[in-house]
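**Q** Provided below for reference: sequence and predicted model.
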Amino acid sequence: MTLPATPGIGFKPEHFAAIRETRPDLGFFEVHAENYMGEGGPAHRTLEALRADYAISLHGVGLSIGGSRIDRDHLARLKRLVDLYQPESFSEHLAWSSHGIYLNDLLPLPYTEETLALVCDHIDEVQAALGRRMLLENPSTYVLFEQSTIPEIDFMTEISRRTGCGLLLDVNNVFVSCTNHRMDPRAYLRDFPLDRVGEIHLGGHAEEELPSGPLLIDAHGTPVADPVWALYAEVIAAAGPLPTLIEWDNDVPDFPVLMAEADRARAVLTRRVAHAAR
């Protein structure tokens, strides 16, 4: 199963009534896996109704792919969820978030041969347990490690090559990281293995002004910024239409605001299809 190459939106329960009433023209909804690991209840009844009408992208935030080990109990709960809803896609982050306890953050990794082997082993474990291919998302980062010896793109490409996993390209994360590290996001995207991308994320970011210059934060609480839309258009021009998610997790607006963002993504995807048909 694969997601349709159309816009999708991150599902929020407060929007369920509007979704049922309007039946929006969306290819899929994305839900965070950890929100549905309980047994039954209203959350599952809502997700069952949503699943009956739309494709689902299941997005993990707590598997800690880059941690010292995969929590087997967490993985078992994830497998039950995947088996129950049969989502068209499952994805996780290139990050770690647990070390004996769970931390409410997605923390960065040094890009070394040792870390590469560890992440690949963990992805192999997850894919074997789930019986399916997963997608791995590029991170937003605020620091660089002196120990890193492998460029991020090479690191992710090699993970995909060794494990067979796909990649989730978060264009906002690219813009955030490259701005923070004084790098060129267009150069990053030119080198990114777009043929391995199974989904795109677009979200908003916040900006803090520091003595050293602007620091961008992947905050998911505002509309997608114009520079990110421009980068997204270049990606679609190069790769062709791809499933595209609008992420908005904080200060969540009314549903029509999210639909306006999805329609903006649809316009980019439609232009690429029209151009290809000429």
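**A** Right, received. Where do you want to start? If you're wondering where the values come from, they're calculated on a predicted model, not measured in any experiment.

**Q** contacts and neighbour counts: CA atoms only from here.
**A** Will do.

**Q** What number of residues are in the vicinity of Ala238?
**A** 14 (other C-alpha atoms under 10 Å).

**Q** Centre of the chain to the helix or strand containing it, how far?
**A** Taking DSSP states H and E as the definition, Ala238 sits inside helix 226-239. Distance, stretch centre to chain centre, for helix 226-239: 16 Å (C-alpha atoms, centre = their mean, to the nearest Å).

**Q** likewise stretch 217-231?
**A** Distance, stretch centre to chain centre, for stretch 217-231: 14 Å (C-alpha atoms, centre = their mean).

**Q** Give me the distance between the two termini of that stretch.
**A** Start and end residues of stretch 217-231 are separated by 18 Å (C-alpha to C-alpha, to the nearest Å).

**Q** and the comparison structure, right after this:
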Amino acid sequence: MALQERVVNVGIGWRQPHYRELLERRPALGFLEVHSENFFADGGAALAVLRQGREHYAISLHGVGLALGSAAGLDGWHLDRLAQLVEHIDPVRVSDHACFARAPWTAKGPIVHANDLLPTAFTRGGLDVLIANVQRVQERLKRTILVENLSAYVAWADDHISEPEFFNALTQATGCQLLLDVNNLVVNALNAGAADASAAASAWVDGIALGTVGEIHLAGYNDSGELVIDDHGSRVHDTVWPVYARAIARFGAVPTLIEWDTDVPALDVLLSE
């Protein structure tokens, strides 16, 4: 793969500490990715900065709040705000996570939002909920979206569909694409006690249908010795790079993002990675 091809397909997460510097320097990047919810307000400085960035780069909108796996359904206000942002920015991609966060506080109580990415059950029922919500989003936005695999720290006792099979069924039913977070695969393998986390994650990659991956995420993780956390706070670990190489070999030059959300370093660190 030529260097030029790699550069065209690589982007970084654009976070507030780098707003000004990136606009002034305009480094060679394929795209910038931002968290959608940070730009839901009408007007304001944040949206003005995003519009400036859009003049020079393709923008990928990555959400953390749609809660696509919620049996309680989607938040209409959230979806409307996302649709408005999509119309204003015309992003190259729109994505969110295969998770739930909305549920009744009590059996007959109001719907609350957990403000977290809670794992969807890998069951037929969980799949049906995710399919219905993804279809609703795509109909509202009038475009396909990407759905990201989670780093999950608990699992449902009645899970009976493998995760790759689950995502293959989702993409086939809805036409959406997979946002393949390679770091999450390694984190899950490490927490599951895999003897070779890179090999286990690579086997997961091999189970995904060709032509369904629209973007890849890379990030760092924190290993406390007891639990590995996907914290996006360091360089990509050596265990992750072989899995990324496997993904690129299988899916081609898929647009790839370097994520860094905690302990955000100097811009040059992201660019070098």
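**A** Received the coordinates, thanks. These figures come from a predicted structure and were not determined experimentally.

**Q** picking that back up, can you list the residues that contact the helix holding Ala238 of structure 1?
**A** With contact meaning C-alpha atoms under 8 Å, 6 or more residues apart in numbering, helix 226-239 of structure 1 is reached by 171-172, 175, 185-186, 189, 194-195, 202, 242, 268-269, 272.

**Q** Now with 7 Å, please.
**A** Helix 226-239 of structure 1 has contacts (C-alpha atoms under 7 Å, 6 or more residues apart in numbering) with Val171, Asn172, Phe175, Leu194, Val268, Leu269, Arg272.

**Q** Which ones among those residues lie within helices?
**A** Val171, Asn172, Phe175, Val268, Leu269, Arg272 (DSSP state H).

**Q** okay, those in CSV with distance to Leu116 of structure 1 and neighbour count next?
**A** Shown next, in CSV, are those (distance: C-alpha to C-alpha, whole Å; neighbours: other C-alpha atoms under 10 Å):
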residue, distance to Leu116 of structure 1, neighbour count
Val171, 22, 24
Asn172, 24, 29
Phe175, 23, 25
Val268, 35, 18
Leu269, 34, 23
Arg272, 35, 19
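
**Q** Sort out which one of these lies nearest Val224 of structure 1 for me.
**A** Asn172 (7.9 Å; C-alpha to C-alpha).

**Q** Quick one: residues contacting that closest one.
**A** Contacts of Asn172 of structure 1 (C-alpha under 7 Å, 6+ apart): Leu202, Gly203, Val228.

**Q** for Gly100 of structure 1, same thing?
**A** No contacts exist for Gly100 of structure 1 under C-alpha under 7 Å, 6+ apart.

**Q** Look up how far His122 of structure 1 lies from it.
**A** Distance from Gly100 of structure 1 to His122 of structure 1, by C-alpha to C-alpha: 17 Å.

**Q** Please apply the same query to Leu215 of structure 1.
**A** Distance, Leu215 of structure 1 to His122 of structure 1, using C-alpha to C-alpha: 31 Å.

**Q** rewinding a little: taking the contacts of helix 226-239 of structure 1 together, which two end up most distant?
**A** Top of the distance list for the contacts of helix 226-239 of structure 1 (C-alpha to C-alpha): Phe175 and Arg272, 21.7 Å.

**Q** State the number of residues packed around the counterpart of Val197 of structure 1 in structure 2.
**A** Using TM-score structural alignment, the equivalent of Val197 of structure 1 in structure 2 is Val213. Neighbour count of Val213 of structure 2, defined by other C-alpha under 10 Å: 23.

**Q** Name the SS class of the nearest residue to Val213 of structure 2 once chain neighbours are set aside, please.
**A** Distances taken as C-alpha to C-alpha, 6 or more residues apart in numbering place Leu178 nearest to Val213 of structure 2, at 4.7 Å, with adjacent residues excluded. Of the three states, Leu178 of structure 2 takes strand according to DSSP: H, G, I helix; E, B strand; the rest coil.

**Q** Aligned counterpart of Leu178 of structure 2 in structure 1, please.
**A** Counting by TM-score structural alignment, Leu178 of structure 2 lines up with Leu167 in structure 1.

**Q** shouldn't that match be in contact with Arg196?
**A** Yes - between Leu167 of structure 1 and Arg196 there is a contact under C-alpha atoms under 7 Å: 5.7 Å.

**Q** more crowded one of the two?
**A** A count of neighbours by other C-alpha under 10 Å puts Leu167 above the other of Leu167 of structure 1 and Arg196, at 27 against 17.

**Q** quick one, what contacts the more buried one?
**A** Leu135, Leu136, Glu137, Arg196, Val197, Gly198 are the contacts of Leu167 of structure 1 under C-alpha under 7 Å, 6+ apart.

**Q** right, and the pair among those with maximum separation?
**A** Counting by C-alpha to C-alpha, the most remote pair of these is Glu137 and Arg196, 11.5 Å apart.

**Q** what about the strands in the stretch 51-200 of structure 1?
**A** 55-59, 89-93, 96-98, 102-107, 135-137, 166-170, 197-203 (DSSP state E, counting those that start in this stretch).

**Q** returning to what we had before: next, format the contacts of Asn172 of structure 1 as a markdown table and append neighbour count and distance to Phe145 of structure 1.
**A** Compiled in a markdown table, these are given as follows (neighbours: other C-alpha atoms under 10 Å; distance: C-alpha to C-alpha, whole Å):
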| residue | neighbour count | distance to Phe145 of structure 1 |
| --- | --- | --- |
| Leu202 | 26 | 26 |
| Gly203 | 24 | 25 |
| Val228 | 22 | 25 |
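
**Q** And Asp268 of structure 2, what's its match in structure 1?
**A** In structure 1, Asp268 of structure 2 lands on Pro256 (TM-score structural alignment).

**Q** I meant Asp90 of structure 2, not that one.
**A** Under the alignment (TM-score structural alignment), Asp90 of structure 2 pairs with Gln86 of structure 1.
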